[in-house]
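In: Provide a 3D model corresponding to the input given below.
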Amino acid sequence: MTELNLEQRLRAIEDQLEIYRLIASHPPSADTGADFYTRQVYTADGVFDLGDELEGARGNLAVAAITKTPGHQQAIASGLIHFTGLPIIELEGDTAYVTSYLQIITPDSHGEPRELPNHGVTNGFRIHGVWANRWSLVRTSEGWKINNRSLRLLDGSSAGREILEKALERYQSNDAP
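Out: From the prediction side, this is the model:
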């Protein structure tokens, strides 16, 4: 591994902070239907790959349009929550790869009301599912943008595990720090 100078190290830190901000902004944008956000953060030819189970989209306009579909709007009205884990970021010059977990949580409309002292009463929440995310980002003149996002359900099948394994590939070589 080559030693980075101070300027290169600072740029890497700034890149990671910008990427964290980009990835962390996804849940609030999805949960509010902020299509304007998605249009800005995907490349014009960006891909949202949902596998064989759900329909994805190609192009920032098409990806953004998903947030305005009747189904997504109904999910928002029902209390849709995208809850993510801290992502793993791999920087490779003007390209970056991000791997993260995504939980979809919804209010449990059939749950028994429960009180938590100093926090009120709710029927609780239900984890609808947990997915593995793999984001490919590119540096543009406007900052980091999403070029591809693949999302796979973690249901015991290999598709989700394969996404998670990609985040650990660098540790299989002698190049790991």
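
In: drop to CA atoms for contacts and neighbour counts, all remaining ones
Out: OK.

In: list the buried residues for the longest strand seen in the chain?
Out: For the chain, the strand reaching the highest residue count under DSSP state E is reported as strand 125-140. Neighbour counts over strand 125-140 (16 or more other CA atoms under 10 Å) mark 130-138 as buried.

In: for the longest helix along the chain, name the packing helices and strands.
Out: Secondary structure of the chain per DSSP state H: the longest helix is helix 6-32. Where contact means 3 or more CA pairs under 8 Å, 6 or more residues apart in numbering; DSSP states H and E, helix 6-32 is packed against helix 35-41, strand 81-84, strand 88-92, strand 143-153.

In: number of residues surrounding residue 165?
Out: As a burial measure, residue 165 scores 11 neighbours (other CA atoms under 10 Å).

In: what's the answer for residue 4, then?
Out: Neighbours around residue 4, by other CA under 10 Å: 10.

In: could you look up the SS state of it?
Out: coil (DSSP: H, G, I helix; E, B strand; the rest coil).

In: from residue 15, how far out is it?
Out: For residue 4, the distance to residue 15 (CA to CA, to the nearest Å) stands at 15 Å.

In: and the contacts of the longest strand of the chain?
Out: 94-108, 111, 144-154, 160-161, 163-164 (CA atoms under 8 Å, 6 or more residues apart in numbering).

In: one more sequence to fold, the one below, so I can look at both together:
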Amino acid sequence: MSVEARLAALEERLRALEDEREITRLVLSYGPLVDSGCAAEVAGLWEPDGVYDVDELLMTGHPEIEAMVRSANHQRWISGGCAHVVGPPHVTLSGDEATAVGYTLMIVKRPDGFVLRRATANHWRLRRTPSGWRAVTRVNRVLDGREESPDLLASHFPDAVRHR
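Out: This next block holds a predicted model:
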């Protein structure tokens, strides 16, 4: 293999590592940003017309995502004590597109201590933009035994076979 070919291969591998790191940082930034009420920054994780699909809420575009963070319900979670703990994502790159799957735990403060309010499966579709990687869609489904939630996780692994 020529030096030029080896250098090109090395550059390709480095770019993939940098892309995965940027995507991982984007996904992991969601928790601290949403729990601190940084509405514009949360929305900025998505493309301007990006979709955030949570079990009980479908948001399209920055204004709707910002409104969720600013909502009275979300502000009550913050003032009462909560943490969206995001697990490290499994990222798959495909050129300027990517997917990532993982988990989020929502922990809330109660008078007797902290309790797990919900655990969700997360599936992100992302795209490289001139400003860096941004979410196109994020789908969250609560892990409560419904088939949809593990199916969402498995969809990231096209060769995986689910046994039911």
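
In: now what about the TM-score between them?
Out: Overlay of the two chains. TM-score (TM-score structural alignment, normalised by the length of structure 2): 0.89; 155 aligned residues with a CA RMSD of 1.6 Å.

In: circling back to that earlier point, kindly name the residues of structure 2 that line up with the longest helix of structure 1.
Out: Per the alignment by TM-score structural alignment, helix 6-32 of structure 1 matches residues 10-36 in structure 2.

In: my guess is residue 86 of structure 2 contacts residue 28, does it?
Out: Yes. The criterion here is CA atoms under 8 Å, and residue 86 of structure 2 meets it with residue 28 at 5.9 Å.

In: in what element of secondary structure is the aligned residue in structure 2 for residue 101 of structure 1 found?
Out: Counting by TM-score structural alignment, residue 101 of structure 1 corresponds to residue 103 in structure 2. Assigned by DSSP states H and E, residue 103 of structure 2 falls within strand 97-110.

In: what's the mean distance for that strand versus structure 1?
Out: Compared with structure 1 after the fit, strand 97-110 of structure 2 shows a mean deviation of 0.8 Å (mean CA distance after the TM-score superposition for structure 1).

In: mind telling me what residue 92 of structure 1 corresponds to in structure 2?
Out: Residue 92 of structure 1 maps onto residue 94 in structure 2, by TM-score structural alignment.

In: what number of residues lie near its match?
Out: There are 9 residues near residue 94 of structure 2, going by other CA under 10 Å.

In: could you measure it against residue 125 of structure 2, distance?
Out: Counting by CA to CA, the gap from residue 94 of structure 2 to residue 125 of structure 2 is 11 Å.

In: what does residue 46 of structure 1 correspond to in structure 2?
Out: Counting by TM-score structural alignment, the partner of residue 46 of structure 1 is residue 50.

In: pretty sure its match sits against residue 64.
Out: No. Residue 50 of structure 2 is beyond contact range of residue 64, at 10.0 Å (criterion: CA under 8 Å).

In: who's more crowded, the two?
Out: residue 50 (23 against 17).

In: pretty sure the more buried one sits in a strand.
Out: Yes. If the criterion is three-state DSSP, then residue 50 of structure 2 is within a strand.

In: aligned to residue 56 of structure 1, what sits in structure 2?
Out: Using TM-score structural alignment, residue 56 of structure 1 sits opposite residue 58 in structure 2.

In: what sits against residue 58 of structure 1?
Out: Counting by CA under 8 Å, 6+ apart, residue 58 of structure 1 has contacts 45-48.

In: how near is it to residue 163 of structure 1?
Out: 20 Å.

In: check residue 94 of structure 1 too.
Out: As defined by CA to CA, residue 94 of structure 1 lies at a distance of 21 Å from residue 163 of structure 1.

In: which one's more surrounded, the two?
Out: residue 163 (21 against 11).

In: just give me the neighbour total for the closest residue to residue 37 of structure 1 other than its chain neighbours.
Out: Of all residues not flanking residue 37 of structure 1 in the chain, residue 29 sits nearest, at 6.6 Å (CA to CA, 6 or more residues apart in numbering). Residue 29 of structure 1: 17 surrounding residues under other CA under 10 Å.
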